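Q: missing the sequence, but the structure's below:
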């Protein structure tokens, strides 16, 4: 093996740059030539491939987003799109590809692997919804961003004795809501994995205010519904004033926390090691603080998280 490429795909997440840096530096250390693919699979099809030198990845470990850019691509899902991407890799003489992204990115990596391109997948998504890893790149940073935002919201909520309904990212996964809710002492947490009636939310609000609480925090993952819908329900079924905050894409941005920088570094370096050992068609993760290696088919299974159930239950018990 002489040449390795790396790309980031799907939604950006803090820690991607740390992984790109580790792939490049590890490869160069072992006298391999490394290339960056810009704009994900779209760039792979259009030939946006450039050699990466040490100076290209210096000073990026602390930066959010991805220096390689990212784009979602419907064309790459087709046979023609994949063949076009393969031709570009072959034209550059690239032997292997490291793909950093989520489920869709992994499926693209698997498709290329089946066509003869050696691929390794790294879990890059703030949603923490990839099977085969306890944590994904960017999740810890996103949770900390939400925690900081809620801390600020709580100050004004207390001053005006209000209830705030806060909508966080999580279309199919409630990890951000569950972790941030527990860390912030939220009265209620609503996540896609667990059906919870709004009636209990009203009951807990009443109990809290009756014993003198000055504020209440409700956290809603976007996959459950909008914050406005929950606020309307509170207004209709109680006498409390409910305000809404939608955190949106601020959860994706910002400098990665230490955990994500280290995780990206460990995963990126391990990817190069495996490819040098002729191991490919695998997805890496972190399980029990050790780097894990799984087949792509295993990763595509739905992630089961007992921790979410535990966090939701604990949050409800401690919100009394």
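A: Structure's in. What do you need? Model, not experiment: these values are computed from the prediction.

Q: all contacts plus neighbour counts: C-alpha atoms, from now on.
A: Fine.

Q: ok, which stretches of the stretch 51-200 of the chain are strands?
A: The residue ranges that make up the strands of the stretch 51-200 of the chain, judged by DSSP state E, counting those that start in this stretch, are 96-101, 118-123, 163-168, 188-190.

Q: out of those strands, the one nearest residue 232 is which?
A: Closest to residue 232 of those, according to C-alpha to C-alpha: strand 163-168, at 10.1 Å.

Q: next, find the distance separating residue 262 from residue 183.
A: Remark: distance between residue 262 and residue 183 (C-alpha to C-alpha, to the nearest Å) = 22 Å.

Q: of the strands of the stretch 51-200 of the chain, which approaches residue 196 most closely?
A: Counting by C-alpha to C-alpha, residue 196 lies closest to strand 188-190 out of the strands of the stretch 51-200 of the chain; the figure is 6.8 Å.

Q: now that closest one: buried residues?
A: Within strand 188-190, the residues that qualify as buried by neighbour count (16 or more other C-alpha atoms under 10 Å) are 188-190.

Q: put this next to the first one:
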């Protein structure tokens, strides 16, 4: 089935807001902009980021058209006088992370400041929306209804991948029909890998659409210092969890008779658990990587915790934990 190439009417506007959400909608986040983006910036081409020697050949084989493209950095300067309008698409991919709507808002505000005739398109419900051509035109009214708010409900997200030749071809057909100058994939490691493969396909087939990845994952497992020091969403998630764990700790002190076990999300990377532990100082913190490295069984972990409780009891701390 051929993909759609015309916009879908937007019907996902929020119907009601709390008083806190109203305050957030009105908040001005310009003060958080990096100084280099205030008053205009210029893009500077730098030398391509080289792959590690052991992976260089494999990467070149997988990404022959894009493996050696220049690194682009922004520097303070005067933007060009003639600024033609641009068309940019955005797609949310994978699980939710705090800040997703403001990433979209930042892109929207940026292209409108570049040229007020610029247009943003939002692909609905994840990567499937790209190759199916399920997209909307994002207007000021739509954008202003989601600024500074959580969730990914403005466009919806999904865990689909663009994998088959037909899906790559349909994605290019949709982007060409809209005339997209850029497509921003807001997602984690899998989503950005998929975006890199899509960028390779576009460049190899002469499509003008540039694919850009915005690193999103609350797990904090998408890093490439100094280029990606941290993914957005991680800090907010950790502080939110720390607040909840801190409340449990206060409850433990109040009850004077229980130990509480709190399970935090995180796949193979235990970055969230470790960061929250550093913020709240629990009596014990179990990290998946350490459990795997030590080949610990459930019995081993249980015995370690029991020994810790016994040691605390001997120190007169038996009633809190």
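A: Looks like it came in fine. The model shown is predicted, which means the values in this text are computed figures rather than measured ones.

Q: TM-score for this pair?
A: Here the TM-score of the superposed chains, computed with TM-score structural alignment, normalised by the length of structure 1 as the reference length, equals 0.63; 215 aligned residues with a C-alpha RMSD of 1.7 Å.

Q: next, residue 217 of structure 1: secondary structure please.
A: Secondary structure of residue 217 of structure 1, reduced to three states by DSSP: H, G, I helix; E, B strand; the rest coil: strand.

Q: which residues touch it?
A: Applying C-alpha atoms under 8 Å, 6 or more residues apart in numbering, one finds that residue 217 of structure 1 lies in contact with 154, 163-166, 185-188.

Q: which one among these gets closest to residue 243 of structure 1?
A: Of all the contacts of residue 217 of structure 1, the one with the least separation from residue 243 of structure 1 (C-alpha to C-alpha) is residue 164, at 4.8 Å.

Q: now the longest helix seen in structure 1, how far from the centre of its chain.
A: Among the elements of structure 1 assigned as helix by DSSP state H, the one spanning the most residues is helix 139-160. Between the centre of helix 139-160 of structure 1 and the centre of its host chain there is 19 Å, according to C-alpha atoms, centre = their mean, to the nearest Å.

Q: just the buried residues of that helix, please?
A: The neighbour-count criterion (16+ other C-alpha under 10 Å) identifies 139-147, 149-150, 154, 157 as the buried residues of helix 139-160 of structure 1.

Q: again with stretch 179-189 of structure 2
A: 179-189.

Q: structure 1: matching residues for that stretch?
A: Counting by TM-score structural alignment, stretch 179-189 of structure 2 pairs with residues 93-103 of structure 1.

Q: between the two ends of that stretch, how far is it?
A: Distance between the boundary residues of stretch 93-103 of structure 1 (C-alpha to C-alpha) amounts to 27 Å.

Q: need the residues that contact that stretch.
A: 1-12, 16, 89, 105-106, 109, 117-125, 130, 271, 275, 300.

Q: weed out the non-buried ones from those residues.
A: 3-12, 16, 89, 105-106, 109, 117-125, 130, 271, 275.

Q: among the residues you listed, name the ones in helices.
A: When DSSP H is applied, those are split such that 16, 89, 105-106, 109, 271, 275 fall in helices.

Q: nearest to residue 177 of structure 1, of those?
A: residue 16 (21.9 Å).

Q: what's that closest one aligned with over in structure 2?
A: Going residue by residue (TM-score structural alignment), residue 16 of structure 1 aligns to residue 100.

Q: separation between the aligned partner of residue 113 of structure 1 in structure 2 and residue 212 of structure 2?
A: Under the alignment (TM-score structural alignment), residue 113 of structure 1 pairs with residue 199 of structure 2. Shown here: residue 199 of structure 2 relative to residue 212 of structure 2, a distance of 8 Å by C-alpha to C-alpha.
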